[in-house]
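Asker: Okay, predicted coordinates and the sequence, questions at the end:
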Amino acid sequence: MTARHRLWLVALLLGSAALLALGLAIGSTGWSPWLNADPTMSMILWDIRAPRSLGAWTAGALLALAGAVAQGLFRNPLADPYLLGCSAGASLGVAMLLFAMGLSPAATALALRVGMTGAAFVGAVGAVLLTLVLARGVEQTLRLLLAGVVVGVVLGSGSALLTLMNPDIMRAMQAFMLGSTGYVGWSAVQIMAAALLLCMLVALGCSRTLDALSLGEATARSLGVRLPLVRLLLIAVLALATGAAVAQCGLVAFVGLVAPHLVRSCGAITHRTLLLLSPLAGGMLLLAADIGARWVIAPQELPVGIITALLGGSYLLYLMHRRNVRGGVR
């Protein structure tokens, strides 16, 4: 890691700490000081805002890590965490859960036991497994991409059909599709933190392989890289990181796509450094969006996915404009 990258690391850590402090102070009721003798306000700060802010940061870190892994694995800067059908699988899992709750008391009891987070996680991981089956393994990158697109379309159609058959679940599905951190508690923070730690360890262990893979599959094989095993490990990281974040916060757009691009803007970078800095950038992005979602129309609240879509889309448009200007200058 170069001196410039160390400065970025320090800046991202300080920015994350500042946003976490701001997240404790801002809520739907406005600005609140940390040290407050009122027991009700103290409960709001430490039982609602603290886990929500930490959960938003952790979910953003998971999505950014998954995005960096996907872009390195598929050698495509436009790859995002939902590339292998995770989002469609999670949506179908939630739609099936909500649909089952109106069928019978037994189905309702089972649905309540599983919960929306469990259904979303199972659906996301199941979609990735289905993609692997359709792609006949992990040997062909193009086949994986095509299988992911097919799975996404088919499972997305399934969730749309269930919503059409039972319009009463539309409001809950809309909240899930737009993303929300409002229901994140300490247990969710612990689950996402454990998933982030595990995924980071595996991804960092594969970072040199990603560097070799960026030179081409033939070059990577000539360097002795066991591509099938590494692909399988990275897809597992992609599925676990995306599934954990989506299960707790719904479908949050653009964070996994934009965060690695922000880190790459600091110059040439290895995958090890990218995998270290991208989660910090993603955590900051989603936490900043969550604070904005609480504050913009307070005491009401915007879905956090709307804020991330606006920020992420604006940044990508800026990148396109800058590249077009540079191309014109040349």
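Answerer: On my side now, so go ahead.

Asker: When you work out contacts or count neighbours from here on, use the C-alpha atoms and nothing else.
Answerer: Fine.

Asker: so residue 156 touches residue 92, yeah?
Answerer: Yes: checked against C-alpha atoms under 8 Å, the pair residue 156 and residue 92 is within contact range at 6.8 Å.

Asker: Who has more neighbours out of the two?
Answerer: residue 92 (29 against 18; other C-alpha atoms under 10 Å).

Asker: Name the helix or strand for that one, please.
Answerer: Assigning secondary structure by DSSP states H and E places residue 92 in helix 86-100.

Asker: Which residues does that helix contact?
Answerer: Around helix 86-100, the neighbours that count as contacts under C-alpha atoms under 8 Å, 6 or more residues apart in numbering are 107-108, 111, 115-116, 119-128, 151-153, 155-156, 158-159, 162-163, 166, 169, 173, 176-177, 239, 242-243, 246-247, 251.

Asker: need the next SSE after that helix, C-terminal direction.
Answerer: helix 105-134.

Asker: which residues are in contact with the helix or strand following that next one?
Answerer: The C-terminal neighbour of helix 105-134 among helices and strands, as given by DSSP H and E, is helix 141-165. Applying C-alpha under 8 Å, 6+ apart, the contact partners of helix 141-165 are 74, 83-89, 91-92, 95-96, 99, 127-128, 130-132, 134-135, 138, 169-170, 173.

Asker: If you count neighbours, what's buried in helix 141-165?
Answerer: 141, 143-152, 155-156, 158-160, 162-163 (16 or more other C-alpha atoms under 10 Å).

Asker: same question, stretch 301-316
Answerer: Result for stretch 301-316 [16+ other C-alpha under 10 Å]: buried residues 301, 302, 303, 304, 305, 306, 307, 308, 309, 311, 312, 315.

Asker: Any chance of a markdown table for those residues, columns secondary structure?
Answerer: Below are the buried residues of stretch 301-316 laid out as a markdown table (DSSP: H, G, I helix; E, B strand; the rest coil):
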| residue | secondary structure |
| --- | --- |
| 301 | coil |
| 302 | coil |
| 303 | coil |
| 304 | helix |
| 305 | helix |
| 306 | helix |
| 307 | helix |
| 308 | helix |
| 309 | helix |
| 311 | helix |
| 312 | helix |
| 315 | helix |
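
Asker: and here's the other structure:
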Amino acid sequence: MSPTPAPPLTASPPAAPPAAPRPRWLTTPAGTAVTAAALALLLAASTLPAIGLGTALVPPAETLRYLWAALTGGSIASDEVTRYQIIWNIRTPRVLLAALVGAGLGAVGVAVQALVRNPLADPYILGVSSGASVGAVTVGVLGALAALGPYAVSAGAFAGALAATLLVHLISRSAAGTTPLRLVLTGVALSFGFQAIMSVIVYLVPGNEATSTVLFWTMGGFGAATWGSLPAVAALVLAGLAVLHTLARRLDATALGDETAASLGVDTERLRRVLFLVTALMTGAMVAVSGAIGFVGLVVPHVVRILVGAAHRRVLTVAPLAGAVLMVWVDLASRTVAAPRELPLGVLTALIGVPVFLLLMRRRGYLFGGR
């Protein structure tokens, strides 16, 4: 009797690395409060070195003294005026703007992913950044809005961002309302259209002014930060954060589907319109002063969900703080790694975001909201 042949050997697929267990207390209100407090302290502690470090190194004690003199109207020695100007008029508004934009991108990323029900969505998926770039380049090349002085290009970028948002909203509407899929497809299509317009402008306009403007808006940076540009951005970002917090429970309901949300009393069509408007205003304001900074609004929401769970109230509490801390340190790195030259922020956020995103894909038990 011949021996029974052994079954063929098949290689089992490699298992994904096991995910580290998340402490349950992190998903409680107390755990979220502790996480938010820790990030707030880290943000406060990061501000001083971010202001003092750079091509011109200013020790922490002197940095504090200059900040105190600026806030209280104190006096400084005549030989310290240059360093005082660097600390107060250049770096302080830059660091504050970095924190604002980081917080806004973290929150808008959460909202947009809920709006289009796509875990790969980021604040720029609806064509806002491409529209802003067209507006900025057009104003810079044609000299429009000259009455606004140094804020003309930012105003043009903001107008372009809002125009792109309005186009996406109008084109994506149908008799059945605005669906997440139509929003995404319309935004992606118009992004390519705006990029084509930018290419034509760069090609036809002599000189490199248009090219440098396009590069700034596509790679991002805070080099143009001033005290004058902070109030408008701060007002829109902080107001948007407050509105998003009030919508947190409704966002939880929409994550279960339109029918389930409707059974819970949520008007999903109206919610999408509000989300669309809030995220458009926030993103337009941020792009107008910093350009498009990739991966922050995409990766930060997923990392925060791993820490504190998927409930939007918790995520919208922690994500802005995490985004602010990340952006302050990325901006500091952009100014110091290759000093005296400055690296584009988009390069550094991509270098951080790509490996983090790949690690998230390999993480067992977290497949971007699905299984």
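Answerer: Structure received. Please read these numbers as outputs of a predicted model, since none were measured by experiment.

Asker: With both chains overlaid, what TM-score comes out?
Answerer: Laid over one another, the chains give 0.91 as their TM-score (TM-score structural alignment, normalised by the length of structure 1), with 321 aligned residues with a C-alpha RMSD of 2.1 Å.

Asker: Buried subset of the contacts of helix 141-165 of structure 1 as a ChimeraX selection?
Answerer: In ChimeraX syntax, the buried subset of the contacts of helix 141-165 of structure 1 is picked out as below (16+ other C-alpha under 10 Å):
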select :74,83,84,85,86,87,88,89,91,92,95,96,99,127,128,130,131,132,134,135,138,169,170,173
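
Asker: Just give me the residue closest to the centre of structure 1.
Answerer: residue 63 (2.5 Å; C-alpha atoms, centre = their mean).

Asker: That one is in contact with residue 70, isn't it?
Answerer: No: assessed by C-alpha under 8 Å, residue 63 of structure 1 is found out of contact with residue 70, at 10.3 Å.

Asker: Common neighbours of these two, please.
Answerer: residue 81.

Asker: is it true that residue 346 of structure 2 touches residue 222?
Answerer: No: at 11.3 Å, residue 346 of structure 2 does not count as touching residue 222 under the criterion of C-alpha under 8 Å.

Asker: In three-state terms, label the equivalent of residue 260 of structure 2 over in structure 1 for me.
Answerer: Taking TM-score structural alignment, residue 260 of structure 2 has residue 219 as its aligned residue in structure 1. What three-state DSSP gives for residue 219 of structure 1 is helix.

Asker: hang on, residue 219 of structure 1 packs against residue 212?
Answerer: Yes: look at residue 219 of structure 1 against residue 212 with C-alpha under 8 Å: they come within range, at 7.0 Å.

Asker: Please identify which of the two sits among more neighbours.
Answerer: Set residue 219 of structure 1 next to residue 212 and count neighbours by other C-alpha under 10 Å: residue 212 wins out with 19 against 13.

Asker: what about the more buried one, helix or strand, and which?
Answerer: Residue 212 of structure 1 belongs to helix 207-213, assigned by DSSP H and E.

Asker: Just the buried positions in that helix, please.
Answerer: Buried residues in helix 207-213 of structure 1, defined by neighbour count with 16+ other C-alpha under 10 Å: 207, 209, 210, 211, 212, 213.

Asker: Mean deviation, it versus structure 2?
Answerer: In the superposition against structure 2, helix 207-213 of structure 1 averages 0.6 Å from its aligned positions (mean C-alpha distance after the TM-score superposition for structure 1).

Asker: what about the residue in structure 2 that residue 3 of structure 1 lines up against, how many residues close to it?
Answerer: Aligned against structure 2 by TM-score structural alignment, residue 3 of structure 1 finds its counterpart in residue 30. When neighbours are counted by other C-alpha under 10 Å, residue 30 of structure 2 registers 11.

Asker: Going by secondary structure, the aligned residue in structure 1 for residue 50 of structure 2 is in what exactly?
Answerer: Using TM-score structural alignment as the criterion, residue 50 of structure 2 maps onto residue 23 of structure 1. Residue 23 of structure 1 is part of helix 3-25 when elements are defined by DSSP H and E.

Asker: And that helix, how far out from the chain middle?
Answerer: 19 Å (C-alpha atoms, centre = their mean, to the nearest Å).

Asker: Stretch 48-61 of structure 1 too?
Answerer: 13 Å.

Asker: same question, stretch 196-205 of structure 1
Answerer: On C-alpha atoms, centre = their mean, the centre of stretch 196-205 of structure 1 falls 15 Å from that of its chain.

Asker: likewise stretch 105-114 of structure 1?
Answerer: 28 Å.

Asker: Can you mark which positions in it are buried?
Answerer: Buried residues in stretch 105-114 of structure 1, counting neighbours by 16+ other C-alpha under 10 Å, are found at 108, 111.

Asker: List of residues touching it?
Answerer: 97, 98, 100, 101, 102.

Asker: Sort out which of those residues are buried, if you could.
Answerer: The buried subset of the contacts of stretch 105-114 of structure 1 (16+ other C-alpha under 10 Å) comprises 97, 98, 100, 101.

Asker: Closest one of these to residue 201 of structure 1?
Answerer: residue 97 (32.7 Å; C-alpha to C-alpha).

Asker: what's the distance between residue 202 of structure 1 and residue 115 of structure 1?
Answerer: Look at residue 202 of structure 1 and residue 115 of structure 1: by C-alpha to C-alpha, to the nearest Å, they are 28 Å apart.
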